[in-house]
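> Sequence and predicted structure below; questions after.
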Amino acid sequence: MFKKMIKAVVLSAALVAGGMGTLAATASASGQAAAQSIELRFGNGHAPRYHHGPRHGGRHFAPNFCDPRHALGKAQSMGIRRAHVVRNAPRRVAVAGFQRGQQVRVVFANQRGCPVIGYR
């Protein structure tokens, strides 16, 4: 790995030196002064981004209940179209909609993660 990095640095230096010689020859041949700049960048080309949130080491606390919006999203991912919350009781969240032309109803437990407890 260290050899690979040294080869890359040597190759970059050779390209820069060759490019500088070409620029100097072009500028002297034209007889006019031209602005020249050299820019060296190391890395993969992406600027560092600082994210905060559950996927990037930030704090995220999941609720201990089934949020109706989470139940809707889960029902839609199950293939239920036009999903809407029918009932939001202390122990369960009921979502109704259509699947393959038939009316369906899914009941989720009011716990973290919205586990499915009924489907008809």
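Yep, it's here.
> CA atoms for contacts and neighbours, from now on please.
Will do.
> Roughly how far does residue 67 sit from residue 92?
From residue 67 over to residue 92 the distance is 10 Å, taken as C-alpha to C-alpha, to the nearest Å.
> higher neighbour count, those two?
Looking at residue 67 and residue 92 with other C-alpha atoms under 10 Å, you find the greater number of neighbours at residue 92, namely 21 against 16.
> ok, structure two:
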Amino acid sequence: MFASIAKAAALTALIAVGANTATPSNAEAGNVSFGVYFGTPGYGPGPYWGPAPRPHRGICKPRSAVNKAWRMGVKNPRISSRNRSRVIVRGWRYGHKTKVVFANRRYCPVIAYR
């Protein structure tokens, strides 16, 4: 009978010691915090929950090519051809037909100007 009482007392003491170490002290209880995030999860500073955004594919948009040709002095610029490697814009300059060839990359770098 003494053995069963001793086992029960030891088990109770073990549970009490374990529960006492698991409870936070006053200093640790003050560190509890939470955060509110605005916006789409996965973007902006902080933890990223969603998939990362894909890298921007560098292409020369037709409107960008026409605007760039117009800033270069080509009057009435129009896209005449476009494929995966280049964009060709035709127009007029100083009363003569002209052609500007842009690479189909970001920022539309000029390849040829005739």
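Now that the structure is in, tell me what you want to look at. None of the values given here were measured: they were computed from a predicted structure.
> Regarding the second structure, what is its longest helix?
Of all the segments assigned as helix in the second structure under DSSP state H, the longest by residue count is helix 2-22.
> picking up where we left off before, got any residues that touch both of residue 67 and residue 92 of the first structure?
Listed contacts common to residue 67 of the first structure and residue 92 are residue 110; contacts here mean C-alpha atoms under 8 Å, 6 or more residues apart in numbering.
> what ranges do the helices span in the second structure?
Taking DSSP H to define them, one finds helices in the second structure at 2-22, 26-29, 62-71.
> How far away from the center of its chain is the longest one?
The gap between where helix 2-22 of the second structure is centred and where its chain is centred comes out at 54 Å by C-alpha atoms, centre = their mean, to the nearest Å.
> what range in the first structure matches stretch 82-91 of the second structure?
Counting by TM-score structural alignment, stretch 82-91 of the second structure pairs with residues 88-97 of the first structure.
> Between the two ends of the matching stretch, what distance do you get?
Using C-alpha to C-alpha, the end-to-end distance of stretch 88-97 of the first structure comes to 15 Å.
> And stretch 80-89 of the second structure, by the same measure?
Across its full length, stretch 80-89 of the second structure reaches 6 Å end to end, with C-alpha to C-alpha as the criterion.
> Now do the same for residue 65 of the first structure: its match in the second structure.
Counting by TM-score structural alignment, residue 65 of the first structure lines up with residue 59 in the second structure.
> show me what contacts the residue lying closest to its match once chain neighbours are set aside?
Beyond its immediate neighbours in the sequence, the residue positioned closest to residue 59 of the second structure (C-alpha to C-alpha, 6 or more residues apart in numbering) is residue 105, lying 4.3 Å away. Residue 105 of the second structure sits next to 58, 59, 60, 85 when contact means C-alpha under 8 Å, 6+ apart.
> let's see it at 7 Å
58, 59, 60 (C-alpha atoms under 7 Å, 6 or more residues apart in numbering).
> What is the burial count for the closest residue to the first one other than its chain neighbours?
The reference is to residue 58 of the second structure. The spatial neighbour of residue 58 of the second structure that comes closest, neighbours along the chain excluded (C-alpha to C-alpha, 6+ apart), is residue 106 at 4.2 Å. For residue 106 of the second structure, the number of neighbouring residues by other C-alpha under 10 Å comes to 13.
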